[in-house]
Every structure is written in structure tokens, then in C-alpha cells.
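1. Quick one, fold the following:
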Amino acid sequence: MASRLFLRSALSLRRASRCASSSSSSSFRFVSSSGFCSSSGTPGFHPLPVSDAAVGIEQPAPESSLVVDRSGLFNTPEHSHGPGPSEETPMAKHLKALIRFRGGPITVAEYMEEVLTNPNAGFYMNRDVFGTHGDFVTSPDISQMFGEMVGVWSMCLWHQMGQPEAVNIIELGPGRGTLMADLLRGTAKFKDFSQTLSVHLVECSPALRKIQHETLKCVYKGGAEEKPTADGQNSEVVDDRISQISGVPVAWHFDLDQVPRGVPTIIIAHEFYDALPIHQFQKSPRGWCEKLVDVAEDDCQGLRFVLSPGPTAASKLFLTRRMKWASLQEKAEIEHVEVCPQAMKVTADIAKRVGGDGGGALIVDYGDSKIVSDSLQAIKKHEFVHVLDSPGNADLSAYVDFAALKHVVEDAAVGAAVYGPITQSQFLGALGINFRLESLVQNATDEQAEALQLGYWRLVGDGPAPWLDSDDDVNRVPPGMGSRYKALVVVNDKYGAPVGFQ
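-> The predicted structure is shown next:
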């Protein structure tokens, strides 16, 4: 409410000054184990075919109504059937070949991993997918204030840590590098903090690494270059690069395990977890079965969803673990469950690192504090498409199961504590984003001020902007993310709750 009143007042003043100066879900048939179609099913059960196989002022806010973030869970569009085989993507061909080679369908997790990170045709691997000219926007693309507030949080945590002389600041899946650039720019004048930092970016995409290098204005220290490893992949930089934004060293890594241990650590994972591969399970008359991806010869992309004939290895291992944490009501009512084993592993690794070395981690994403049911979605050029359409050309993401992440940390008992989740609006508000907006607007042009205010609304608002006049185009301002995105922190248990989570 406070954010609405603040922004309503700010825009009213801005408008007054201007006036004065100018006078679905897809349907599938259930196929019984005998292969005959059945039109009946369990109430609340959405049947699928059964598989026969075994298991300063920098960025303005976006102006287009077509610009969307990844949190909007829409009814899945219908799977395309008409255009013909000419529109088959290279990834679709690869997936069909993989399924045929395996002799049966693949899991949804395997489908996601191939579609997003396959070295040859993966969605993230060879192009820039972020921002208004990409497929979707993230909070750092919307406003510089997001990265600046994360910088404020990092400095506050550093003080709680006892102001160590050396800190590894790690970002998982840094996108275009915008968040880290804004963080470094915003904290550069606080030399006691900024000069302790060594930046480590965990990124597997060569295309995004190049963009991050440019965004952070990096130069090579001593002229060192990346050296290929025996398998042909680029290793982490031997002689770290330096960001000209604040003079900090920067290094790239393929996974968190490559980042050196033994140094207090601040980890940032913004819209990282939602792209990790998930397994999907569905309750059926045969018990909990796993949702799989199989070949469909009558479809332009040649893919369809099927159900396993019975429990799979993944359902026995991952689903059993997740249901152990579920309430009795959830167990009774839930018909679909998504489980992300990689999210659990990464969170356990983070807990061990901050518990042993000191520090903390900030996780910001969209999700729920309960079992996630059926949230997998695809976005292509700021539009939602069917998950199986145009594989390799569309982003895949799913809601984050924050409840499971909390249980992972609590069960690990490695000297780490977990707090949250709280809404993004609460998190940014506690860090003073209102005051930052007020400061930026005072030194901005009318055009810059409006962009800052619209960006502020997208970050902290809830739903459609309430301050638009009747003659305004409501589609020009996408809904606010303030309550749809959540923040969770994992910190060394000696510190107590960090700022915003007390």
C-alpha cells in the first residue's frame, strides 16, 4: 500500500508539472495399459497416453506491452499441429533422435536440460535471450534500482559477517551481467566493501559470457586469455579479468564447485532456480506415474507427453523425498507434483559453503511456499507458447518450490540458517528502494523520471498499476512483480537474520 501511495503521489506531481509547463491447458486422451482409449478418468485427473517403455541512471523501463517477465503462469496454449514438418526445429530433430536411440521416452527434466543447455542448439547457449529485444525481461533489465538494492543487501550482510578483508561474491546464472554491473556501480564508492570483493560468475553459455564480459567492462589483467581444457571446453580464467566499473577481479566458472573455497562468500541467485530441470509426476489409477516426452509422428515438432506405466526410479527417489515434507492436506489433495533435484543439490551445496566458510546467499525467483503442482511454461518473444512447440527457440521455466529449499537447508544441519521467503516488494522496501527512487527522480529528465517510476512499479507493485488515468493505455504498463516474486536467504547461523528478514 505504501508503495502505491508513494508512486501515485510522485506521478501526480510529475503530471502536474508537465501540465503547468505546457498549459490453456492441452487435452490428452488416457490410454489404458491394454492400449485402448478410455474416456473416463479419476476426478481432477488429467489423463495422458501411457508409455510402453520403461523409465547512475542507466536503464529505462520497457515501453512495450509485449514485454513480459517469466512469472506469469498462463493456461498452456494448445500444441501446434498444422504447419507441417518444414517448421521442425534442429532441437526437435535432436530430441526425436535421442528418444529413438534410447528406445523410449525421456523425462521432462532431460527434455528441459537438452532444450536449454545443449551445447549445439540449447536456448541459452548461442544468443542473447534477455531484455526487450529478447524473449523475456528480468528485474535488472527493468530498473537499475534492483541491482543497487541487492548491493545494499550485500553490504549489510558483509557488516554482519564482521567485515572480512576478502569476499567471494558469486552470481549463479548472471544473464547479461546487468545485476552485477549495477551492484558494482552502486557500491564502488564504498571502498571498504568494494575492494574486498572478487566476482565469480557461474555461467555455461559462451554467448552470455561474452555479453557479461562487455557489460562489466572487463579487461584482461596481464593479457591472460582463457585456455581450453582437454575436452575442448573453456576453463575458468587462469589470470582473472578486472571490471573497470570498480576495479574488482572477475572470473567465470561452469558450476559452483569450481569457485574457490575457504573465503567468506555472498551468493546471488536471481531467476536461476526457475530454469533448473524438473521432474513432473501425476496421480493416476495406477498410482504416481512420471510425465515423459515421447515421439509423435503426426505432429510438426514430432513430440508429445506420455505417462510412465507405473512408478519410475525418479518417482521412488525424488517424489518420495518431497512428499516426506508435505502436509497431510497436500498429500490428500495434490494431483500433480513437480520436483527439482538440481535445486535441492545446489541449495545443499550453498548451505555447506556458507556454513563452513561464512557468508550468505540471496535467492530471488517466482514460486510457492508449498508443493508446486503443474507450472512448467514456455516463452518465445514475450509470448507464452506450448512447452513442446519450437524446442530450442523458447525459454522453459517452472515455479520454485521454496518450501523444499527450506527443508533442504534445515535437514542439512551444516551451520546454515534459512529465512523467508518474503515478497520482492517487502525485500526491496526494507532496503530503501523508495528513497533511492526519490533521489534518482530529483536529478532526472521527465522522460527518465517516468521510466524510473514505471520500473519501480514493476519491481514492487502488485497487479495492474492503480494510478493510471482513464485515458492511459493500461497495456503499456505490465503488472507489478512485487508479490509474485519471492526472496529467500541462506546465511551462516552465527549471524542471525539479515536485513529485511528480521
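2. all contacts plus neighbour counts: C-alpha atoms, from now on.
-> OK.
3. Can you list the buried residues in stretch 140-153?
-> By neighbour count on 16 or more other CA atoms under 10 Å, the buried set for stretch 140-153 is 140-153.
4. same thing with stretch 197-210?
-> Neighbour-count burial for stretch 197-210 flags 197-209 (criterion: 16+ other CA under 10 Å).
5. contacts for that stretch?
-> Here stretch 197-210 makes contact (CA atoms under 8 Å, 6 or more residues apart in numbering) with 117, 124-128, 166-176, 248-256, 259.
6. Centre of the chain to that stretch, how far?
-> Relative to the centre of its chain, stretch 197-210 is centred 16 Å away, using CA atoms, centre = their mean, to the nearest Å.
7. cool, stretch 115-133 as well?
-> 14 Å.
8. Could you check how many residues crowd around Ala394?
-> Residues near Ala394, counting by other CA atoms under 10 Å, number 27.
9. quick one on the thing from earlier: which of the contacts of stretch 197-210 are buried? Put it as a ChimeraX command.
-> Buried subset of the contacts of stretch 197-210, written as a ChimeraX selection, criterion 16+ other CA under 10 Å:
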select :117,124,125,126,128,167,168,169,170,171,172,173,174,175,176,248,249,250,251,252,253,254,256,259
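10. Second input sequence below; structure requested for side-by-side comparison:
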Amino acid sequence: MAERLDRFMARAVAAYYARPATPFGRAGDFTTAPEISQAFGEVLGAWCAIVWQAMGRPDPVLLVEAGPGRGTLMADALRALGQVAPDCRAALRLHLVETSPALRQAQQRALGDAVTAWHDGLETLPPGPMLLLGNEFLDALPIRQFVGRGGAWLERHVAEGGFVERPAADPPPLPAPEAAVREVGEAAQALVAALAGRLAAQGGAALFLDYGPAESGFGESLQAVRGQATGLDPLADPGSADLTAHVDFAALAQVARAAGAAVAGPLPQGLFLQRLGLMTRAAQLAQARPRLAGEILSGAERLVAAEGMGRLFKALAVCDPALPTLPGFES
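-> Okay, the predicted model is just below:
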């Protein structure tokens, strides 16, 4: 029986993250920015402190991470906040959005009593002003794929390890070039729309860093990652590899504005992190640890260089429209 692609992807991703093995780091399936450089989490912690001040220094304030991995980013952010903004650190109530039991255990080991609560989704977060971080979170949310055939859109389903095409009940309201693929991330759009409405009403800001183009377009980006390798069949052996797709930042910005929030970006990650002082912080770390200086500097460079993660990855912020221009997004 054929299963719509987004439903197949949601089931496969849930099975993958339910495994006892952690997927992060050089020994895992992929490496994310917090695992590459501690300066990444530290400058995002400083970003939170500056935005908190612009919010009027609410106490308490929710600090939320969506998809917190092993807790590496948040451990680095909290350490930096304790050093440079102790008032902000004291006001924070840390909430983690995580469904994987294995990853919740890893986060508990990394963060200990700093965690106020875990959540399966944003809908159970308590009310109040909020700062949210999401690094490589949106790319794992399920997508639908439509294919242009004879001037109309057909939708991709999965059956017996391959794609089959079925008439689309709600096709994209766009012309359908022959054989063109259009991806639609309904789950990401719904999440950002709900978050935007909350931030507009209750105050705060959300920062997402992920990969994808700045403008919506055609193309197929679904991929499977396992053992640091890409190019794998995303439909084979569901649950054995991480499935991801490019984030449609333009679509997310549109739904966020429609929900009443302000939007900053998308901006190339390299430019954003350099504006936050990531390379300066990396140089300080390298000076303090001369034996590791080469590794520290090369890791930071990987995050900002166009040929590394600096161009493909983008930064997008959604916030209360009453806030001033957010750090890193200055024109």
C-alpha cells in the first residue's frame, strides 16, 4: 500500500531517533555545528542575552531549544551566559523539545539540573516570554513532494521501497513544468506559524539555523545520512538513516509574518556568525589552548566559510514586532 512521502518520512525519522545509539559526532552519522566548535553555542548564548535585554529583561523567561541533540549547544550557551550575563542566566527557565528517550538521557547528562522540563512539542510549553533556538531542527521535519506531469501536479508516495505518483488532492498553486519537483514543508510551516503567533502575543524571539536556499523554488533535496555519508537511498531501510530536506526559508518567513510576527533574514550563516564574533571567540580559545589551536580555528572557519557551511546554511529569526533589529541581522 502506498504511503504519502511526508508520512513515510515522519515515521522513518521517529524510528531513527528512537534508537539507543546517538547519531551525533565523528563516531555517529553526522556532525552539527555545536560539535564542530564550542564558540557556536557560546555566541548564540550571547545573542540570547542581548535579545533578553531588548525584551525588557523579563524574569522568568523561557529558554527553549528545539532538537537539542546531545545538549552540547545549550551547555556552551549556558556557560557563556553565566560568565557574561549572569542576570540573564538567573532569569532563564530551560525547556527542551525532544522526543527521543536516548537523546533526553544524553541531554540530562550534559545539562543536569539546568533543565526545567522536556516536551514532545511546542504546544506544551508554559506561557510567557520566550527565547528559542533551533539548530538543524527544521530540516528533519517531513516534506511532501509534487512532480509535474502533463501540466498538472502529481504527488509522490512510497510503496515497496520506491516512489509512485498519485493525483494530488491539494497541489501547489503554481504552474507544473514537466518533471519539475516541488517540495512543501507543511510541518515546518505549521510549527513556525504557531510559534510566530505566540511570540507576537507573549513576547520573545526564535532563531533557526539550518540549510536551504533563501528563495523558494523547484528541486529535490530529500537525502539520507548515515556514517557521515550522503547519497544514500532515502527510501531504503527506513529508520536506519537520518532523513532531511532543505528548508524553504521564504515560505517560513511568509507564514510567520502572516501570523503577526516580525522576521529577520534569511541570512547566510557565515555572515551571521561573523557578526556575532564567532571568529574572535575562536581566536581567544585557540590562544588559551595552543596545542589545539589549529583544530579550533579550522572548525570555526568551517562554520563561516562559503565552501563550508557558511553559505548553504542560513539564519532566520522570528520575533515580537515590538523588538528592535536583532543582533546579527543589522543591514
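11. Next, the TM-score between them, please.
-> Aligned and superposed, the two chains score 0.95 in TM-score terms (TM-score structural alignment, normalised by the length of structure 2); 326 aligned residues with a CA RMSD of 1.5 Å.
12. now Lys406 of structure 1, nearest residue through space, not along the chain?
-> Closest residue to Lys406 of structure 1 apart from its sequence neighbours, by CA to CA, 6 or more residues apart in numbering: Val418 at 6.3 Å.
13. Out of the contacts of stretch 197-210 of structure 1, list just those in strands.
-> Val167, Asn168, Ile169, Ile170, Glu171, Leu172, Pro249, Val250, Ala251, Trp252, His253 (DSSP state E).
14. Tell me which residue of structure 2 lines up with the residue nearest to Lys406 of structure 1.
-> Under the alignment (TM-score structural alignment), Val418 of structure 1 maps onto Val263 of structure 2.
15. residue contacts, its match?
-> Ala253, Ala256, Arg257, Leu316, Ala317, Val318, Cys319.
16. out of these, which is most surrounded?
-> Cys319 (31 neighbours).
17. just to revisit the earlier point, farthest-separated two in the contacts of Val263 of structure 2?
-> Pairwise distances across those (CA to CA) peak at 12.5 Å, for the pair Arg257 and Leu316.
18. what number of residues lie near the equivalent of Met130 of structure 2 over in structure 1?
-> Using TM-score structural alignment, the partner of Met130 of structure 2 in structure 1 is Thr265. Thr265 of structure 1 has 27 neighbours, counted by other CA under 10 Å.
19. What distance do you get for Thr265 of structure 1 to Pro498 of structure 1?
-> 14 Å (CA to CA, to the nearest Å).
20. ok, now how distant is Val43 of structure 2 from Gly277 of structure 2?
-> For Val43 of structure 2 relative to Gly277 of structure 2 (CA to CA), the value is 7 Å.
21. Aligned to Ala351 of structure 1, what sits in structure 2?
-> Using TM-score structural alignment as the criterion, Ala351 of structure 1 maps onto Ala196 of structure 2.
22. Run the chain-centre distance for the helix or strand hosting that match.
-> Using DSSP states H and E, Ala196 of structure 2 sits in helix 186-202. Computed by CA atoms, centre = their mean, the chain-centroid distance of helix 186-202 of structure 2 equals 14 Å.
23. Tell me the helices and strands packed up against it.
-> Under the contact criterion of 3 or more CA pairs under 8 Å, 6 or more residues apart in numbering; DSSP states H and E, helix 186-202 of structure 2 touches helix 249-258, strand 313-319.
24. okay, those in CSV with distance to Leu138 of structure 2 next?
-> As requested, these are exported to CSV (distance: least, CA to CA, whole Å):
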stretch, distance to Leu138 of structure 2
helix 249-258, 10
strand 313-319, 11
